[in-house]
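Peer 1: Got a predicted structure plus its sequence, pasted below:
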Amino acid sequence: MTDWQARAAKLYDGGFRPMVIGGKWCAAQSGEVMEARNPADGGLLATVPKGGAEDIDAAVAAARAAFEGPWAKFTPFERQALLLRIAERFEAEWETLCLSDTLDMGMPIQRTLANSRRVLGMLRYYAGQAVAIHGETIPNSFPGEIYSSTVREPVGVVGAIIPWNAPIAGSIWKIGPALATGCTVVLKPSEEASLTVLLIAKLMQEAGLPDGVLNIVTGHGSDAGAALAAHPGVDKIVFTGSTATGQAIARAATGNLKRVALELGGKSPVIVCRDADIDKAVPVAAMSVFANSGQICIAGSRLFVAREIHDEFVRRVAEYAAGLRLGHGIHEETEIGPIISARQAERIGGYLEAGRREGAEVMTGGAAPEGAA
């Protein structure tokens, strides 16, 4: 047994992991739970609450109470100091956070570990922004008669919905700016990967985050997510995920004209010009789509290659792909981890079949590896 395997066995043992509302760790009001399984082997990691609309109501109420209560008394310098403490707490537990991410959604451990500087840097950047927020005095057409100025104030309660493909970074992108500006948060992680987000909330609590400032409701998007997007007590909704879900969230947000920020999926081409250094371009082009098993919104899912180098480039990308090491995310030699779920794997298989029907040539792979579940 490797060190990572031993640590994994201690981190998640199949038991119940509660969500947090108003600083209290709790089950869903319905009592229902969801299973969190390791996508690499299907093993049960834990069970988590299957939250619904009633839990969203409680979380929004807790966030509102914190926003209008103790959190409102925090000065920008105090928010900055808190975010820096959170970053220090994360840094101290970074390997545990990374292991959780790897177990929960399959990203190879070497990749999660490598993200530390970026994520911790983001947190510290947001801490700096807490004391850099300012208004403006604006010249106008009636000097001496009219005084024009702007004042920036916290939006209020922010609802955040994140996908499963990068729980650590996805959480910090949503939570960090909200806390820096004095807002409170209700966050709904993906039902496919909730465990790391709960661990993040625990570490933030340990760093001194007041009760109710961050509330986590685990559950399905069709229940908890929809309730959060439509909730009249939420002042802003932020979402990362599919275009179709983003459209539904934008429609739901119109009820109280809440502010909306959407980061939606797309198809991003990698462009390779005729004078490119092929030795350098091949691994970059390949890993732009194969990183995180292709499960990432910035994946370079298409290649635009100059005709003069097309054939050689395609051949070399195929050779590079064929040499990538597939395996369990906690094995340090793994370069490509598992697909998040059987449903996602079936979707990928459907794209492969569609490509074959349309005349595409399979250069390497084209089917699930032998022994894959």
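Peer 2: Nice, thanks for sending it over.

Peer 1: from here on, contacts and neighbour counts on C-alpha atoms
Peer 2: Fine.

Peer 1: Can you give me the neighbour number for residue 189?
Peer 2: 28 (other C-alpha atoms under 10 Å).

Peer 1: mind checking how far it is from residue 211?
Peer 2: Going from residue 189 to residue 211 by C-alpha to C-alpha, to the nearest Å gives 19 Å.

Peer 1: cool, residue 371 as well?
Peer 2: 46 Å.

Peer 1: Identify the residues contacting the residue nearest to residue 272 when sequence neighbours are not counted.
Peer 2: The shortest distance from residue 272 to any non-neighbouring residue, by C-alpha to C-alpha, 6 or more residues apart in numbering, is to residue 305 (4.8 Å). Contacts of residue 305 were listed using C-alpha atoms under 8 Å, 6 or more residues apart in numbering, and they are 271, 272, 273, 274, 313.

Peer 1: And here is the other one:
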Amino acid sequence: MLDYTYGDWKSRADTLTFRHQAFIGGQFVDAASGKTFDNINPATGEVLTQVSECDEEDVDRAVAAARKAFDAGIWSRAAPGDRKAVMLKLADLIRENLEEMALLDSLDMGKLVTDAATVDAPGSAHFFQWYAEAIDKIYDEVAPTGPGDLALVKRVPLGVVGAVTPWNFPLDMATWKGAAALAAGNSFVLKPAEQSPLSALRLAELATEAGIPEGVFNVVPGYGVTAGKALGLHMDVDCLAFTGSTAIGKMFMTYSGQSNLKSVWPETGGKSPNLIFADCEDLDAAADMAAFGIFFNQGEVCSANSRLYVERSIKDALVDKLIARAEAMQPGDPLDPASKMGAIVNERQTQGIMRFVDEGKKTADLVAGGERVTVNGKGCFVQPTIFNDVTHDNPLARDEIFGPVLSVIPFDSEAEAVSMANDSVYGLAASVWTDNLSRAHRVADALYAGTVSVNTVDALSAQTPFGGMKQSGFGRDLSLHSIDKYTALKTTWIKYKT
């Protein structure tokens, strides 16, 4: 697959069959209303298929199927080893269908198919395998008590877990929520982003093929204002996991209060800082990763390192390196392995990015990119863009653009850099570049972020939690800690004769 040509990927894409109906109770079904919406390839503007437009009635059907399965115990009370075997099979099926899963995400939202095939789809398989292998290794507790008392503390599944996931990593975000929720024994109802539902629908089908019982994994594609809201307000959903914008995350918190006080786990916006100090000896590595941190996935990453704070004495040298890297990362056809960046997810997002860029041209020094382009005369593409000498109060440095736009901001002291980095409503991720061990620890301790990467950017793994602070939300994906949010602590206290 690594040596596939554009022709190979294009030929494979032309043979794909898209799952376009909702997946409820183990079956593909039309929306109750019969409505559909166009699923558009942002690289070409072509309609891939019409997808079922689910609303409140369909969410009710999915939640009822999930509750029925949960109460029947066919998954929730299955032996840990049995659940493990099924999820391991699902991981294998994702690997067996790797090309298809990669193409679905690439066609759906414009990401490079090579990234989807080497990062996203293998990552999804890995995370299902990792949680599968954890199922029979998580122990309950016995609390310390006096003679004649036995207090057992167990983690039990919540019941029906709803998830609303974003369009930037469609397969991975469905996996991050679903793998942990299923490992804990819950039933799952997923509302994927309307821009990118195809891989989620195929994942549900593969889950059923792997042995996930009917009703345990459901997918209701549709719009946030209908299907998403219905899931958030549903009285029989026990937990709602959300990744997306801060504004929508706040709405789901409100929906919880308006309904059944379901637990809500938001992982929301970001404006992640990257601090590069003059004692960083490998400026080329710093430049490589700074470019990766903002231009990977077209900058459509919640933890994208979009604020670059550079010590003034090395700023000009670093900016020159970044300009060269930006010029070498021009967008192209997402199915072409030679392309360095793909398409922006849709016209609306593209126009939003360009509004920031056009305003930024009036207030900062544009040194790279700054234009919307087409590929073969079509599509939603934005050049990798760099603004130099951005003031800290500029919207370029304050607002989440969610595109390939980097703001370079100089600093003169460590204290100033930390102060500016923390001066944000967000606290998702941060990066630090220094060869001074004390500074690395000191600055990492001082930064207010869920993950601080030192001499790299955006580090994550199945073993470490991913999530933020402040208005980046308090939800955590990945690691064993994420299982905590899909379970409840239940105490059983037994008195016995001594």
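Peer 2: Sure thing, it's come through. Please read all numbers here as calculations on a predicted model, not as lab measurements.

Peer 1: Superposed, how do the two chains score by TM?
Peer 2: The TM-score (TM-score structural alignment, normalised by the length of structure 1) is 0.95; 368 aligned residues with a C-alpha RMSD of 1.4 Å.

Peer 1: Helix or strand: which one has the spatially most central residue of structure 1?
Peer 2: Here the mean C-alpha position of structure 1 is nearest to the C-alpha of residue 170 (C-alpha atoms, centre = their mean), at a distance of 2.5 Å. Assigned by DSSP states H and E, residue 170 of structure 1 falls within helix 167-180.

Peer 1: Quick one: the residues in structure 2 that the next helix or strand after that helix pairs up with.
Peer 2: Counting by DSSP H and E, the next helix or strand C-terminal to helix 167-180 of structure 1 is strand 184-188. Residues 187-191 of structure 2 are matched to strand 184-188 of structure 1 when aligned by TM-score structural alignment.

Peer 1: Likewise for stretch 44-55 of structure 1?
Peer 2: Taking TM-score structural alignment, stretch 44-55 of structure 1 hits residues 47-58 over in structure 2.

Peer 1: Next: stretch 310-328 of structure 1.
Peer 2: The aligned range for stretch 310-328 of structure 1 is 315-333, by TM-score structural alignment.

Peer 1: mean offset of the match of strand 184-188 of structure 1 relative to structure 1 (after superposition)
Peer 2: On superposition with structure 1, the mean distance recorded for stretch 187-191 of structure 2 (mean C-alpha distance after the TM-score superposition for structure 1) is 0.3 Å.

Peer 1: quick revisit: now, the contacts of residue 305 of structure 1 that are in strands?
Peer 2: 271, 272 (DSSP state E).

Peer 1: Closest one of the contacts of residue 305 of structure 1 to residue 55 of structure 1?
Peer 2: residue 271 (46.4 Å; C-alpha to C-alpha).

Peer 1: In structure 2, what residue corresponds to the closest one?
Peer 2: Using TM-score structural alignment, residue 271 of structure 1 lines up with residue 275 in structure 2.

Peer 1: Now do the contacts for its match.
Peer 2: Neighbours of residue 275 of structure 2 in contact, by C-alpha under 8 Å, 6+ apart: 308, 309, 310, 417, 421, 430, 431, 432, 433.

Peer 1: how about 7 Å then?
Peer 2: 308, 309, 310, 431, 432, 433 (C-alpha atoms under 7 Å, 6 or more residues apart in numbering).

Peer 1: number of nearby residues for the last one?
Peer 2: For residue 433 of structure 2, the tally of surrounding residues (other C-alpha under 10 Å) stands at 26.

Peer 1: Now do it against residue 287 of structure 2, distance only.
Peer 2: Residue 433 of structure 2 is 10 Å from residue 287 of structure 2, by C-alpha to C-alpha.

Peer 1: likewise the third one?
Peer 2: Between residue 310 of structure 2 and residue 287 of structure 2 the distance is 11 Å, computed by C-alpha to C-alpha.

Peer 1: what are the ranges of the strands in the stretch 201-350 of structure 2?
Peer 2: Taking DSSP state E, counting those that start in this stretch as the test, the strands found in the stretch 201-350 of structure 2 are 217-219, 239-243, 263-267, 273-276, 307-311.

Peer 1: Distance to residue 80 of structure 2 added to those strands, as JSON lines?
Peer 2: Formatted as JSON lines, these follow (distance: least, C-alpha to C-alpha, whole Å):
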{"stretch": "strand 217-219", "distance to residue 80 of structure 2": "18"}
{"stretch": "strand 239-243", "distance to residue 80 of structure 2": "22"}
{"stretch": "strand 263-267", "distance to residue 80 of structure 2": "24"}
{"stretch": "strand 273-276", "distance to residue 80 of structure 2": "41"}
{"stretch": "strand 307-311", "distance to residue 80 of structure 2": "44"}
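
Peer 1: quick one: secondary structure of the closest residue to residue 297 of structure 2 other than its chain neighbours?
Peer 2: Nearest residue to residue 297 of structure 2 in three dimensions, chain neighbours excluded: residue 111, at 5.9 Å (C-alpha to C-alpha, 6+ apart). When classified by DSSP: H, G, I helix; E, B strand; the rest coil, residue 111 of structure 2 comes out as coil.

Peer 1: Can you find the partner of residue 111 of structure 2 in structure 1?
Peer 2: In structure 1, residue 111 of structure 2 lands on residue 107 (TM-score structural alignment).

Peer 1: Kindly report the same for residue 85 of structure 2.
Peer 2: Under the alignment (TM-score structural alignment), residue 85 of structure 2 maps onto residue 81.
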